[in-house]
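J.: 3D model of this:
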Amino acid sequence: MSTFEVTRSAVIPAPAEDIFPLVNNFHEWTKWSPWEAVDPAMERSYSGSESGIGAKYAWSGNRKAGSGTMEIVDIAEPRSIRIRLEFTKPFKAVNPTTFTFTPSASGTDVTWTMTGENKGLGKVFALFMNMDKMVGADFEKGLASLAGVVAQRKA
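T.: You can find the predicted model right below:
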């Protein structure tokens, strides 16, 4: 079985306390998630807690957006958030995802990591697609957008 990890980091010039809530509440993701623009007609639903452990988000979109669910399964405020990310389309996969927030000299080092296993259709897909290149660019875009949202709130 082949496994993969995609991880990207960015220093956001703000304390973790200012950034953490934007990740810990799925309602806030519409402001910075790199996938929001993929399908403007994407259907979203929220359930469980408003934020933090038990908060759930489901989406269903076009071929590019696919469909799936996310649930916050663990938090250590304001240091880390663990999410169970499950794709149902275009192929089924569970990809544990973690955000960590580490104080740095110029703000907070935010690291976004997704892991997974390539099996079934995903294994075939992995032969042709580099997950790190494919998803990494989205993570970079998302972290840049997150920094932009934090900067706007401070202005």
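J.: CA only for contacts and neighbour counts going forward, please
T.: OK.
J.: could you pull out the strands in this protein for me?
T.: 2-12, 43-48, 55-60, 67-76, 80-89, 93-104, 107-118 (DSSP state E).
J.: which residues are contacting the longest helix anywhere in the chain?
T.: For the chain, the helix with the greatest residue count under DSSP state H is helix 131-154. For helix 131-154, the surrounding residues in contact (C-alpha atoms under 8 Å, 6 or more residues apart in numbering) are 4-10, 12-14, 18-19, 22, 31-35, 110, 112.
J.: repeat for stretch 79-94
T.: Against stretch 79-94 from outside (C-alpha under 8 Å, 6+ apart): 16, 20, 23-24, 63, 66-75, 95-102, 116-117, 121-122.
J.: run the last query once more with 6 Å
T.: With contacts defined as C-alpha atoms under 6 Å, 6 or more residues apart in numbering, stretch 79-94 is touched by 66-75, 95-101.
J.: the structure of the following sequence is requested for comparison with the preceding one:
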Amino acid sequence: MKKVFLIIAIILVAFLVFGLFQASKIQNLQIIKSVTIKGSQKEVFDMVRYLNNFPKWSPFLAADPTQKYEVKGIDGTVGASYHWIGNGGEDVGHQTIMQIDTLNFIGMKCDIQKPFAAQPTFNYSFKETPNGIEVTQDFQLQSGLVDAFFMWAFGAVKEMETTNQQGLYLMKKAIEK
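T.: Predicted coordinates:
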């Protein structure tokens, strides 16, 4: 019986060591996604700049159409923020415009309170190409080792990548319709 417990303990320790090693790689997470949209640079830029447009391309609202949201401050300016409550109060947070370089860049910071606490940033850059406007989203999240371990254990990074790309595709669809 002691051998069984010893084997289980060794397997558990190996899993934790491996998991913590993998988690250390995603403590400073960066996800870069892009999409090219047929539209004017102003139209594409304004889709991101004006937070009242976010419901048109929000992957979170697509997943939870009952989500409540509100824009506070002067929409389209530094300091404006988009507040949300979704999934019956289980998803709560807001994102605030921190920087605008007209037609080129928008920097936002999120403050997520539920279902977990996090403060990721979303930086959007806009570049005119022969095929349309290329929008690049640079998502960054710093987290502690324990939070990173749970992100690794539950596959949260892949889910974040998928969600971020979905948002860009929804933006493309909203502008090109």
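J.: work out the TM-score between the chains.
T.: In this superposition the chains share a TM-score of 0.89, using TM-score structural alignment, normalised by the length of the first structure; 152 aligned residues with a C-alpha RMSD of 1.9 Å.
J.: count the residues that sit near the aligned partner of residue 7 of the first structure in the second structure.
T.: Taking TM-score structural alignment, residue 7 of the first structure has residue 32 as its aligned residue in the second structure. Residues near residue 32 of the second structure, counting by other C-alpha atoms under 10 Å, number 15.
J.: could you find the closest non-adjacent residue to residue 32 of the second structure?
T.: Counting by C-alpha to C-alpha, 6 or more residues apart in numbering, residue 32 of the second structure lies nearest to residue 138, which is 4.6 Å off, once chain neighbours are set aside.
J.: can you pull the contacts of the one you found?
T.: By C-alpha under 6 Å, 6+ apart, residue 138 of the second structure lies in contact with 31-32, 122-123.
J.: before we move on, back to that, how far away is the match of residue 7 of the first structure from residue 139 of the second structure?
T.: Per C-alpha to C-alpha, to the nearest Å, residue 32 of the second structure is found 6 Å from residue 139 of the second structure.
J.: over to residue 151 of the second structure?
T.: 15 Å.
J.: repeat for residue 104 of the second structure
T.: Counting by C-alpha to C-alpha - residue 104 of the second structure and residue 139 of the second structure are separated by 17 Å.
J.: quick one, which of the two is more surrounded?
T.: Neighbours per residue, other C-alpha under 10 Å: of residue 104 of the second structure and residue 139, the larger number sits with residue 139, 20 against 15.
J.: what's the counterpart of the more buried one in the first structure?
T.: Using TM-score structural alignment, residue 139 of the second structure pairs with residue 114 in the first structure.
J.: likewise for residue 93 of the second structure?
T.: Aligned partner of residue 93 of the second structure by TM-score structural alignment: residue 68.
J.: likewise residue 17 of the second structure?
T.: In the first structure, no residue is matched to residue 17 of the second structure (TM-score structural alignment).
J.: same check on residue 5 of the second structure?
T.: So, by TM-score structural alignment, residue 5 of the second structure is left unmatched.
J.: check which helix or strand covers residue 5 of the second structure.
T.: In the assignment (DSSP states H and E), residue 5 of the second structure maps to helix 2-25.
J.: ok, residues contacting that helix?
T.: With contact meaning C-alpha under 6 Å, 6+ apart, helix 2-25 of the second structure is reached by 148-149, 152.
J.: can we see that at 7 Å?
T.: 145, 148-149, 152 (C-alpha atoms under 7 Å, 6 or more residues apart in numbering).
J.: likewise for stretch 42-58 of the first structure?
T.: Contacts for stretch 42-58 of the first structure (C-alpha under 7 Å, 6+ apart): 24-26, 59-61, 68-75.
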